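Visitor: I would like to see how this sequence folds:
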Amino acid sequence: MKKIKKFLLTIAMTMALGTSAFAASGFEFLFQLAGGLGVVIPTKEAKDLKYNGGVSADADISAQIGYMISVKDGFGISVLGELGYSWDMYSYSIGVVGDGSGSSGGLDVQLKESSLLLYFHSFKLGLLPKFNIGFGGRHGLAIGIGGGVKIPIAGELMSSSGGNAITVSTPLKRQDITDFFSPSVIGYMKVTFDYYLFFTDNIGMNFGLYLGGDFGLKQKETKIGGDAFDIGLQLGFRFGPKA
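Guide: Below is the predicted model of the structure:
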């Protein structure tokens, strides 16, 4: 009988400790705006054809939905799915590919002053685990490491020649993107740093910084294209337990 009582007491204490440890666990939802600037890193094939990487830019509206597990008081781990809309821009300048002599001289001069811009409107889907650190009271910090894909649903290709003041704009539909590029999706990775200011135990604002990398689209035959590295700011609304 004493052994049974001891066993039941042990179970009760374990459950009580477990309930205390995971009291802050729960559903988590974030609605967020983000945007930043960076640089394009052209592929080797693009460099061989005198393409130089220019400025990249991105902006998105996203929702992060998941669950935060409290590991101990002041520390929790969130597993969040990310989905939303993303706008991305990649720019290139095109240098001289010859010495300007012969039958190709006119083309060489035009290429010297040319630029190329690619814009995409994409559906964004990813996974973003976060490590949450509570500072007590209304303050907290979260560090996220994740990634996913951006699926371009429309876009635009703009080429211009400064010497002749010619700009050509070509709209791109999803089918055009699939036919012209391989892969036809943009992979991304990012690291986020967010400061949380809570108004209640479950509602707060986040102010953050992110470092992101895009694995950009490449033209199927020539492999012309590039990746991008961006730095940006993010601002959002958070619903969920504090760490």
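
Visitor: Going by C-alpha atoms from here, please, whenever you check contacts or count neighbours.
Guide: Fine.

Visitor: So which residues of the protein form helices?
Guide: 2-21, 44-48, 105-112, 174-180 (DSSP state H).

Visitor: closest one to residue 143 among those helices?
Guide: Each of these has some distance to residue 143 by CA to CA; the shortest is helix 2-21, at 21.0 Å.

Visitor: Residue 58 is nearest to which of the helices of the chain?
Guide: helix 174-180 (18.5 Å).

Visitor: Enumerate the positions of the closest one that are buried.
Guide: Buried residues in helix 174-180, counted by 16 or more other CA atoms under 10 Å: 177, 178.

Visitor: Next, count neighbours for residue 234.
Guide: For residue 234, the tally of surrounding residues (other CA atoms under 10 Å) stands at 20.

Visitor: Could you pull up the residues touching the closest residue to it other than its chain neighbours?
Guide: Spatial nearest neighbour of residue 234, excluding adjacent residues (CA to CA, 6 or more residues apart in numbering): residue 34 at 4.1 Å. Taking CA atoms under 8 Å, 6 or more residues apart in numbering, we find residue 34 in contact with 59, 60, 61, 232, 233, 234, 235.

Visitor: quick one more, to check against the first:
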Amino acid sequence: MPVSSRFSAKRIFWVIGLVVLAILVYQYSRTGSLFPKPQGQLVSQSLSEKASKAGYKIAYSSISNDTTGRGIIAEGKRSEELFPENFWWKVETNSTLNLTDFPTGFGVFKEWKQIDGSNDFYIILSNPISKSTEDKKLEARISTSTAKIGTYSATIKPTLLLVDNLDYGYKNKQVNPSSQFNPLVSIDKKTLDKIIKPGDIIQVFTIPLNEKDAKASKRLILTDENHTPYAFSIVVRRFGGLEELKKELK
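Guide: All right, here's what the predicted structure looks like:
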């Protein structure tokens, strides 16, 4: 290759490198992250002030005119150290959400899906960074009764509904703010529809298998016959926590 051609090739690579670097610097200056973030709704000043008072910032909001925080995802600093709220949606290449390898995950509530021949149903959540309505979603099975599943040691119990009090800030430095609201089985569908609406940010906790069951099933999480994880609990969120939720049910 002629000397001039080699210099031209090097110059091109340098230009490309500088462009990529400029993009990353611009991204970081805007968001504080090198990764793209989902484009959500504008966060109200009231919610921003409440979050700031608790010691964190709001990274994403899925609901316009949200006054209670039901549709927000906090920045990672508020999260439990091992389970940051935004770990799964920051990188767009993580297109397929899968709870079978994670003890917990977050999503935007889409709908309930009844299971044929059962009183149980699925909760369907979406990834807020997704550009598709079909290929990026998270599902978990909501249990409505106590049962044994196959040869597993674990006993399935009714899924719990918990509320996370957003007035708590850095979870790693304080007691877990999630307060038990009620077993889901004792809440009728009408009440459930009052509590959880499309657009709400929902956290799901799955049921980890013990070492023996995990080795036998080659899975880390308890799943049903469709390989959908059972939910130990689903967690809604509100500033004011349980007291705010009680107001909504009056």
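
Visitor: TM-score them against each other, please.
Guide: After superposition, the two chains reach a TM-score (TM-score structural alignment, normalised by the length of structure 1) of 0.25; 93 aligned residues with a CA RMSD of 5.3 Å.

Visitor: Residue 64 of structure 1: what's it in contact with?
Guide: Counting by CA under 8 Å, 6+ apart, residue 64 of structure 1 touches 28, 29, 30, 31, 80, 81, 82, 83.

Visitor: quick one: it from residue 114 of structure 1, how far?
Guide: The spacing between residue 64 of structure 1 and residue 114 of structure 1, counted by CA to CA, to the nearest Å, is 40 Å.

Visitor: Need the three-state assignment for residue 51 of structure 2.
Guide: Under DSSP: H, G, I helix; E, B strand; the rest coil, the three-state class of residue 51 of structure 2 is helix.

Visitor: hang on, isn't it packed against residue 45?
Guide: No - contact criterion CA atoms under 8 Å: residue 51 of structure 2 and residue 45 do not qualify, at 9.9 Å.

Visitor: Flag every buried residue along the longest strand seen in structure 2.
Guide: Counting by DSSP state E, the longest strand found in structure 2 is strand 104-114. Going by neighbour count (16+ other CA under 10 Å), the buried part of strand 104-114 of structure 2 is 104, 105, 106, 107, 108, 109, 110, 112.

Visitor: which residue packs closest to residue 127 of structure 1, ignoring adjacent ones?
Guide: residue 81 (4.6 Å).

Visitor: What is the neighbour count of that neighbour?
Guide: Using other CA under 10 Å, residue 81 of structure 1 is surrounded by 19 other residues.

Visitor: again, but for residue 211 of structure 2
Guide: Residue 211 of structure 2 has 10 neighbouring residues, counting by other CA under 10 Å.

Visitor: For the closest residue to residue 203 of structure 1 other than its chain neighbours, give its distance to residue 233 of structure 1.
Guide: Spatial nearest neighbour of residue 203 of structure 1, excluding adjacent residues (CA to CA, 6+ apart): residue 239 at 4.8 Å. Distance from residue 239 of structure 1 to residue 233 of structure 1, counting by CA to CA: 20 Å.

Visitor: what's the answer for residue 13 of structure 1, then?
Guide: Using CA to CA, residue 13 of structure 1 is found at 45 Å from residue 233 of structure 1.

Visitor: So between the two, which is more surrounded?
Guide: Neighbour tally, residue 13 of structure 1 and residue 233, criterion other CA under 10 Å: the higher count belongs to residue 233, 18 against 11.

Visitor: wait, that one sits on residue 32?
Guide: No - applying CA under 8 Å as the test, residue 233 of structure 1 and residue 32 come out as separate, 10.4 Å apart.

Visitor: I'd like the contacts of residue 64 of structure 1 written out as CSV, with distance to residue 171 of structure 1 added.
Guide: Output for the contacts of residue 64 of structure 1, formatted as CSV (distance: CA to CA, whole Å):
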residue, distance to residue 171 of structure 1
28, 38
29, 35
30, 33
31, 30
80, 34
81, 31
82, 28
83, 25
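
Visitor: Contact partners for the closest residue to residue 91 of structure 1 other than its chain neighbours?
Guide: Leaving aside its chain neighbours, residue 91 of structure 1 sits nearest to residue 117 (4.5 Å; criterion: CA to CA, 6+ apart). Residue 117 of structure 1 makes contacts with 89, 90, 91, 92, 157, 158, 159, as judged by CA under 8 Å, 6+ apart.
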